[in-house]
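>>> Sequence and predicted structure are below.
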Amino acid sequence: MSRWPDDDVILYDGVCVFCSRWVRFVANRDVERRFRFTAIQSAYGTRLAQAFGIDPKDPDTNAVLHGGVAWLKSDAALTVLSLLPRWGWVRVFFAVPKPLRDAVYSLVARNRYRIFGKYDKCFVPDADIRARVME
């Protein structure tokens, strides 16, 4: 777990259809507007990815910066969900051993383009989400 000065920033693959849907899912439920977003393909996102050992050209995880710590893979997804209103119940999945959670996460991540598709260029969010994007 690496430290970073920004907080509650979600790093995602901007050309991944599934990842872009994840951003919309979170943004629509984040009524406090706590989270901000950055695509791994942006200058800021690339710097974050490199700082946390994620290959920006072939990302195998999203990440969330929370509490000054970068959470990866299943920890990232569960951390984000657990901070959304009415989603705190997902904390029970932290009881599942991390290697098992991460194996499932990695299986989906490896096959995300084939299953969900890929954009030709980085996903452009609507105006509401765009105001929360860090580039």
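It's in.

>>> For the rest of this, base every contact and every neighbour count on C-alpha atoms.
Noted.

>>> Taking the centroid of the protein, which residue is nearest it?
Asn62 (3.9 Å; C-alpha atoms, centre = their mean).

>>> Give me the neighbour count for the closest residue to that residue other than its chain neighbours.
Distances taken as C-alpha to C-alpha, 6 or more residues apart in numbering put Tyr12 closest to Asn62, at 4.9 Å, once the chain neighbours are dropped. If you count neighbours by other C-alpha atoms under 10 Å, Tyr12 ends up with 24.

>>> Same question for the one 4 residues further on.
Applying other C-alpha under 10 Å, we find 22 residues neighbouring Cys16.

>>> Please report the distance of it from Glu32.
Distance, Cys16 to Glu32, using C-alpha to C-alpha, to the nearest Å: 26 Å.

>>> hmm, who's touching the biggest helix by length in the chain?
Longest helix of the chain, by residue count under DSSP state H: helix 98-116. With contact meaning C-alpha atoms under 8 Å, 6 or more residues apart in numbering, helix 98-116 is reached by Cys16, Val17, Phe18, Asp60, Thr61, Lys73, Ser74.

>>> what about the strands in this protein?
With DSSP state E, the ranges of strands along the chain come out as 9-12, 36-39, 63-66, 69-72.

>>> Comparison target, given below:
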Amino acid sequence: MTEPSLPPGLSAGERVVLFDGVCKLCNGWAKFLIRHDPARQFRLASVQSAQGQALLAWYGLPTDHFDTMALIDEQGLHLRSTALLRILARLPRPWRVLAWLRLVPRSLRDWCYERIALNRYHLFGRHEVCLLPSADHAERFLHD
């Protein structure tokens, strides 16, 4: 039996959060993860970056538009509310407690998630270009 091949640029056991780099809400989420993930369990990649584009293509997701955050972990690709809750479950308290929302049916969770995701630019705004990580956070992002 052969081991499944890993997506491009990832090592075994690595967890990556893909996010929309021009979305102000999504950038806020990335900053939240940097601040509240002291164990550095998650790496980040914007969907507009070369690494993000390669990961989207690897999983057969659109590379020209993206309307959800994604998590890639040891169990594969997770989207929408499932990705969010899997991330929260790995963060320290009090954030970990929010993972109990897994008990809400996924269809309802995803419906709520999609209402925000589809209106995120209108509700929160967007940057003209992807923001670059600061020097002290650069190691948290996937690079070429």
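Received, thanks. Here the structure is a predicted model, which means the values were calculated and not measured.

>>> hmm, which two among the contacts of helix 98-116 of the first structure are most spread apart?
Val17 and Ser74 (18.4 Å; C-alpha to C-alpha).

>>> Asp30 of the first structure versus the aligned residue in the first structure for Gly52 of the second structure, what's the distance?
Under the alignment by TM-score structural alignment, Gly52 of the second structure pairs with Gly45 in the first structure. According to C-alpha to C-alpha, Gly45 of the first structure stands 21 Å off from Asp30 of the first structure.

>>> Surely Arg140 of the second structure touches Arg43?
Yes. The criterion here is C-alpha atoms under 8 Å, and Arg140 of the second structure meets it with Arg43 at 4.9 Å.

>>> end-to-end on stretch 93-109 of the second structure?
With C-alpha to C-alpha, one end of stretch 93-109 of the second structure sits 21 Å from the other.

>>> matching residues in the second structure for stretch 117-131 of the first structure?
So stretch 117-131 of the first structure sits over residues 125-139 in the second structure, by TM-score structural alignment.

>>> What's the end-to-end length of that stretch?
27 Å.

>>> returning to that earlier point: ok, now how distant is the residue nearest to Asn62 of the first structure from Ala95 of the first structure?
For Tyr12 of the first structure relative to Ala95 of the first structure (C-alpha to C-alpha), the value is 25 Å.

>>> do the same with Asp128 of the first structure
Counting by C-alpha to C-alpha, the gap from Asp128 of the first structure to Ala95 of the first structure is 35 Å.

>>> for Tyr119 of the first structure, same thing?
For Tyr119 of the first structure, the distance to Ala95 of the first structure - C-alpha to C-alpha - is 35 Å.

>>> Likewise for Arg132 of the first structure?
32 Å.

>>> just Asp7 of the first structure next, same as before
In terms of C-alpha to C-alpha, Asp7 of the first structure sits 25 Å off from Ala95 of the first structure.

>>> ok, now Val69 of the first structure?
Taken as C-alpha to C-alpha, the span from Val69 of the first structure to Ala95 of the first structure is 20 Å.

>>> ok, these two, which is more surrounded?
Taking neighbours as other C-alpha under 10 Å, Val69 of the first structure and Ala95 compare with Val69 leading, 17 against 8.

>>> counterpart of the more buried one in the second structure?
Residue correspondence to the second structure (TM-score structural alignment): Val69 of the first structure is matched to Gly76.

>>> do Arg36 of the first structure as well
Arg36 of the first structure maps onto Arg43 in the second structure, by TM-score structural alignment.

>>> Against Ser20 of the first structure, how distant is Ile10 of the first structure?
For Ile10 of the first structure relative to Ser20 of the first structure (C-alpha to C-alpha), the value is 11 Å.

>>> So the two - more neighbours on which side?
The neighbour count for Ile10 of the first structure versus Ser20, taken as other C-alpha under 10 Å, is higher for Ile10 (26 against 21).

>>> Understood, closing this out.
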